[in-house]
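**Student:** I would like to see how this sequence folds:
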Amino acid sequence: MYTIDQFKSQWKSLHHPSMSVDGDVAFFYQLYGRLYRLVGQEARCFDSHRILPFLLYIENTVAVGLDGVYEYRYRCVGDVESSWCDGLGMSAKAGSEVHNLVGKAVTDAKCSALRQWMVESVLSGDFIRLSEMLAWFAREDRILRQVFPDLRYRKAMFMRFVGKRLGSKKMLWADLAFNWRDKHGYSLADTIAKEFRYETSFVDGKEKALLMETAEMLDAIHSERLDTYTVLERKDERTFALRHRDGRVFHDVIFPTPAPQDVPSLYLAAQLVTYNNKTYISGSAVWLDEEDLPVWNGETVWHGILKKEQEAARNIYFTTAFGKRINLYEDLYTVPSDPEEAYYADMGIYFDEPNIFDFLGGRPNGRVIYLGG
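**Tutor:** Below is the predicted model of the structure:
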């Protein structure tokens, strides 16, 4: 078992370098100790290395509940708590103790360093801080990574686009951070905003105001996937007016680094993000020759990638905890056509498997049924 200093070092390494964990590291160390003892006593397959990843899930639940959204929305994720307990060979009684421990942690947490870092990143007005925060979730969050599409095709496209592995990875994470949409059409920023609004019901005063302001700024973000642009005007070394391939004009677009005076052409391919009333190049921009423009037609490129991602998902199946075999395409891309079924599916309640309504006399059929306390 780690000492507090060892734990703090390990815990910090699992977070973004710009995030301070000092605010709640003692709280999570205490929780780590309880889990360590419980696993040591109850697990048939003791593995202490599985505790920290589970703590990250608890931290996420305390801070914003982002993992829980995708855990319920996508069946391929499964029940995280149950899967963790099953992987360690824990009994039903021990699993219940874990569930209670997680619930108590969410209730008892007096602050969240992760939430504070997220809020400060959004409210900073600094696009680099915002993009690094969202990209960190896209890159490091294990639950979120499970519901992304097969990334091989995006990786190949960005590698062909940038030509360097590090640069292509940055472009990939920038794309997922701002442009990926879940099965309901929500971006990562949209979902975080929604969860922050939900959290305002449980706080007041300054914290409530900050969460509302953060949600509003996240809602106002607008992103453009990789596509081609023509330079209309250079205003300074980092600010350009660009015309999108479809004719839309973006004034005062801010580049991440100063562009050379002798730019090789008037054409480039880039991702754009509008945040806090300013528009930025997200990731890298690549200057193109005029003859390259048809090759980087964004509509054509993305249509092909999305089609390949969906076809890849059609070839994969998984089995739920209740033994139902499900096609990954159905899980990642479709929503039940029945509005009531879709509503409860987003809460992790599926009518084609045993669920809570089996104990309440059957489907609600339009009745309002409160499942909370």
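**Student:** For the rest of this, base every contact and every neighbour count on C-alpha atoms.
**Tutor:** Will do.
**Student:** Name the residue most distant from the centre of this structure?
**Tutor:** For the chain, the residue at maximal distance from the C-alpha centroid (C-alpha atoms, centre = their mean) is residue 262, at 38.3 Å.
**Student:** distance of residue 191 from residue 177?
**Tutor:** Residue 191 sits 12 Å away from residue 177, going by C-alpha to C-alpha, to the nearest Å.
**Student:** quick one more, to check against the first:
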Amino acid sequence: MLTFVQFSSRWKRLHHPSMDVEGDVGFFYQLYGKLYHLIGQEARCFDSSKILPFLLYVENTIAVGLDGVYEYRYRSVGNVESRWCNGFEMSATADSKVHNLVGRAVADARCSALRRWMTESVLSGDFSRLSEMLTWFACEDKILRYVYPDLRCRKAMFMRLAGDKQVSKKMLWTDLAFNWRDKRGYSLVNTIARQFRFSSPSLGKEECALLKEVAEMLDTIRSERLDTYTVIDWKDEHLLALLHRDGREFRDVIFLQSVPDDVQNRHLAAQLVTYNDKTYINGSAVWLNEEALPIWNGEANWNDIVKKEQDAAKLAYFTTAFGKRLSLYEDLYTVPEDPEEAYYADMGIYFDEPNIFDFLGCMKPSRASDARPNGEVIYLNR
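**Tutor:** Here you go, the predicted model:
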């Protein structure tokens, strides 16, 4: 078992360098110790290295509940806690003990260093801090990795454009942070805003008011996917006026990197983000010559990539905990047509598999459109 000093060091390395974890590292060390001893006694296949990644999931649940959204929304993710317990080959009683232990920890948490870092990043007015926070989630959150499409085509596009592995990698993750949308059409920004807006009253009035302020700030963010622009004016080395290839103009665009001399009428490929009433070039930009410009038709490129990602998903399959075989395409891209069925599916309740209504003694009709308890919709408090 790790000592507190060892745990603190590893815990800090698992987070963004700008995040101060001191506020709740003791809390998570206590939970680590309880899980270590419980699993050490109950597991047939004990591997202590699996505990810290699971603690990150618990931390996420306490701070924002982001992982839980995707855990319910996508069947390929499944029940994270149950899957983690299954990896240790423990008894059902031991699994229940883990569930109760985690539930108490979530209920007892009085503060969250992760949530504080997120709120400070959004409210800072500093685009670099905001972008780094969102990009860290996009890149490091293990649950998000399950629900992204096959990223090979995107990686190839950014590499072909940037010609540098590190630059292309940064462009990939900043794009996912601001422009990837889940099958419900929500971006990472949208989902975090919603989670903060509907935060638990148990956090207290002041904390809830602060989180609503964060949500409102996140609601103002607008992003443009990677595409090509022409510089039509520039005021200094960090302020440009850009003309999108579709004719839209973006004035006073802030480029945090230094702009080379004499950029008038030059072309570049970039991602734009509007935050706090200012528009920024997000991450790196690539300057293009006249020959390369026609090749980078953003709309055509993205449509081609999305089609390839969907085709790849149609060839990949997984089996749910109840033995149902589904293609990744069904899971990553489709939503039940029936509104009520779609509502329940977003809470992880699927009428084509055993669900909570079976245990409540409710009958499920054979028709999907009527597959709701007693033929009526029961809206549960989220």
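**Student:** TM-score for these two?
**Tutor:** Laid over one another, the chains give 0.98 as their TM-score (TM-score structural alignment, normalised by the length of the first structure), with 372 aligned residues with a C-alpha RMSD of 1.2 Å.
**Student:** which of residue 191 and residue 177 of the first structure has more neighbours?
**Tutor:** Applying other C-alpha atoms under 10 Å to residue 191 of the first structure and residue 177 shows that residue 177 carries more neighbours, namely 25 against 21.
**Student:** The more buried one sits in which helix or strand?
**Tutor:** Using DSSP states H and E, residue 177 of the first structure maps to helix 165-178.
**Student:** Then residue 250 of the second structure?
**Tutor:** Element membership for residue 250 of the second structure (DSSP H and E) is strand 249-254.
**Student:** cool, and residue 272 of the second structure?
**Tutor:** Here residue 272 of the second structure, judged by DSSP H and E, is contained in strand 267-275.
**Student:** on average, how far is the helix holding residue 177 of the first structure from the matching bit in the second structure?
**Tutor:** Mean deviation of helix 165-178 of the first structure relative to the second structure after superposition (mean C-alpha distance after the TM-score superposition for the first structure): 0.3 Å.
**Student:** against the second structure, where does that helix fall?
**Tutor:** Aligned by TM-score structural alignment, helix 165-178 of the first structure falls on residues 165-178 of the second structure.
**Student:** Contacts for the matching stretch next, please.
**Tutor:** 131, 134-135, 137-139, 154-155, 158-159, 161-162, 187-189, 223, 225-226, 271, 282-284 (C-alpha atoms under 8 Å, 6 or more residues apart in numbering).
**Student:** Show me where the stretch 101-250 of the first structure has its helices.
**Tutor:** Applying DSSP state H, counting those that start in this stretch to the stretch 101-250 of the first structure gives helices spanning 113-123, 127-140, 142-147, 152-162, 165-178, 188-199, 205-219.
**Student:** how far apart are the shortest one and its match in the second structure?
**Tutor:** Yep, that's helix 142-147 of the first structure we're talking about. By mean C-alpha distance after the TM-score superposition for the first structure, the fitted helix 142-147 of the first structure averages 0.5 Å away from its aligned residues in the second structure.
**Student:** Contacts for that helix, please.
**Tutor:** 67, 70-71, 74, 76-77, 137-139, 332.
**Student:** cool, and the last one?
**Tutor:** Outside helix 205-219 of the first structure, the residues within contact range by C-alpha under 8 Å, 6+ apart are 119, 122-123, 189-190, 192-194, 196-197, 199-200, 275-276.
**Student:** what's the closest of those to residue 6 of the first structure?
**Tutor:** Top of the list for closeness to residue 6 of the first structure, among these and by C-alpha to C-alpha, is residue 119 at 27.5 Å.
**Student:** what number of residues lie near the closest residue to residue 153 of the second structure other than its chain neighbours?
**Tutor:** Among residues not flanking residue 153 of the second structure along the chain, residue 305 sits closest, at 6.1 Å (C-alpha to C-alpha, 6 or more residues apart in numbering). Look at residue 305 of the second structure: counted by other C-alpha under 10 Å, it has 18 neighbours.
**Student:** ok, now residue 298 of the second structure?
**Tutor:** Neighbours of residue 298 of the second structure (other C-alpha under 10 Å): 16.
**Student:** quick one, what contacts it?
**Tutor:** 225-228.
**Student:** what angle do the helix or strand where residue 60 of the second structure lies and helix 188-197 make?
**Tutor:** Secondary structure assigned from DSSP H and E places residue 60 of the second structure in helix 51-63. Helix 51-63 of the second structure runs at 60 degrees relative to helix 188-197, counting by axes from the mean of the first three to the mean of the last three C-alpha atoms, to 10 degrees.
**Student:** check the fit of helix 51-63 of the second structure onto the first structure and give the mean distance.
**Tutor:** Once fitted to the first structure, helix 51-63 of the second structure is off its aligned match by 0.3 Å on average (mean C-alpha distance after the TM-score superposition for the first structure).
**Student:** Figure out how far that helix is from the centre of its chain.
**Tutor:** In this view, helix 51-63 of the second structure has its centroid 14 Å away from the chain centroid, taken as C-alpha atoms, centre = their mean, to the nearest Å.
**Student:** packing partners for it?
**Tutor:** The criterion is 3 or more C-alpha pairs under 8 Å, 6 or more residues apart in numbering; DSSP states H and E, and the helices and strands that helix 51-63 of the second structure contacts are helix 25-42, helix 66-73, helix 92-108, helix 113-123.
**Student:** could those helices go into CSV alongside mean neighbour count and distance to residue 214 of the second structure?
**Tutor:** Shown next, in CSV, are those (neighbours: other C-alpha atoms under 10 Å; distance: least, C-alpha to C-alpha, whole Å):
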stretch, mean neighbour count, distance to residue 214 of the second structure
helix 25-42, 17, 24
helix 66-73, 21, 15
helix 92-108, 14, 22
helix 113-123, 19, 6
